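Visitor: Sequence first, predicted model second:
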Amino acid sequence: MSLDAVLDIAAAVFLVAGALLSLAAGVALLRFPDLLTRMHAAAKPQVLGLLLVLIGCALRLRTGVDITTLVLVGIFQLATAPVAAHMVGRAAYPHDDIRTDLLVTDELAAHLDRIAGARDDEVRA
């Protein structure tokens, strides 16, 4: 078996695994009960699925310019997906879009209570 055939098989495995992870993330977005669990399902397997697809594409293409572009796409996805998920969670928290009964630790509640108390003191002054 030639090296090209082995690389093509490895590329196919990476592409299928990445596609399945992305599909699982999409199904979880529809099935999970609240925003935080949906956000987790969108951020974690989606990023890993995309990285696997990018690795599969890199194995299949095997040219320097294309692989550089794929690496840049992966880096930007790793840099932006966690930040976007964090900001969506922070924006949705005060609007009761999450189920607090499912939280193990709620560190943001004390912080928001402290901010609300400071605002009330400013209004009174």
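Guide: Arrived safely, thanks for sending.

Visitor: okay, CA-based contacts and neighbour counts for the rest of this
Guide: OK.

Visitor: Please tell me how far the residue most central in space within the chain sits from H86.
Guide: Note on the chain: the residue nearest the mean C-alpha position is A43, at 1.5 Å, using C-alpha atoms, centre = their mean. When distance is defined by C-alpha to C-alpha, to the nearest Å, A43 is 10 Å away from H86.

Visitor: one more structure, for comparison:
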Amino acid sequence: MTPSDFISAVLLIVGSVFFFAGTLGLLRFPDVYTRLHALTKADNVGLGLVITGLAVQAETWAAVGKLLLIWALVLLAGASVAHLVAGRALQKGIRPWKR
């Protein structure tokens, strides 16, 4: 196992842990706003780590560029969708959770 294989494996595993944490947040948090926060933050970081792990194994700079473009587009789409969902929840009168 080469050092790049080890680094890639660690990044992929840590990224998967962040995805799992985002999923737990979706299932456990009390309202739509905290669930959106958990999903967007954890999944964006998780995807960044997975993309980085894949980029370490990429054979060309073009492949690395494509991976970074995918990450940027997913970041943009995730933020846009979270904003739309939160805005619609506010329009429907769903109040943020308070203790």
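Guide: Good, I have the coordinates. On a predicted model such as this, the values are computed, not experimentally measured, just so you know.

Visitor: and the residue mapped onto V50 of structure 2 from structure 1, what element?
Guide: When structure 1 is aligned by TM-score structural alignment, V50 of structure 2 is paired with V53. Per DSSP states H and E: V53 of structure 1 is located in helix 35-61.

Visitor: Which residue range of structure 2 does whichever helix or strand comes after that helix align onto?
Guide: Tracing the chain C-terminally past helix 35-61 of structure 1 and defining elements by DSSP H and E, one meets helix 64-92 next. Mapped onto structure 2 using TM-score structural alignment, helix 64-92 of structure 1 covers residues 61-89.

Visitor: Give the buried residues for the matching stretch.
Guide: Residues of stretch 61-89 of structure 2 classed as buried by neighbour count (16 or more other C-alpha atoms under 10 Å): 64, 67-68, 71, 75, 78-79, 82, 86.

Visitor: Go through the residues you listed and say which is closest to A21 of structure 2.
Guide: When the buried residues of stretch 61-89 of structure 2 are compared for distance to A21 of structure 2 (C-alpha to C-alpha), G78 comes out closest, at 16.5 Å.

Visitor: From E59 of structure 2, how far out is that closest one?
Guide: Here the distance between G78 of structure 2 and E59 of structure 2 works out to 28 Å (C-alpha to C-alpha).

Visitor: ditto for P96 of structure 2
Guide: 47 Å.

Visitor: again, but for S16 of structure 2
Guide: Following C-alpha to C-alpha, the distance that separates S16 of structure 2 from E59 of structure 2 is 23 Å.

Visitor: more crowded one of the two?
Guide: Regarding S16 of structure 2 and E59, a neighbour count based on other C-alpha atoms under 10 Å identifies S16 as having more, with 19 against 9.

Visitor: if I pick whichever residue in structure 1 pairs up with that one, what's in contact with it?
Guide: Residue mapping for S16 of structure 2 onto structure 1 gives A19, with TM-score structural alignment as the criterion. Taking C-alpha atoms under 8 Å, 6 or more residues apart in numbering as the contact definition, A19 of structure 1 lies against 49-50, 53.
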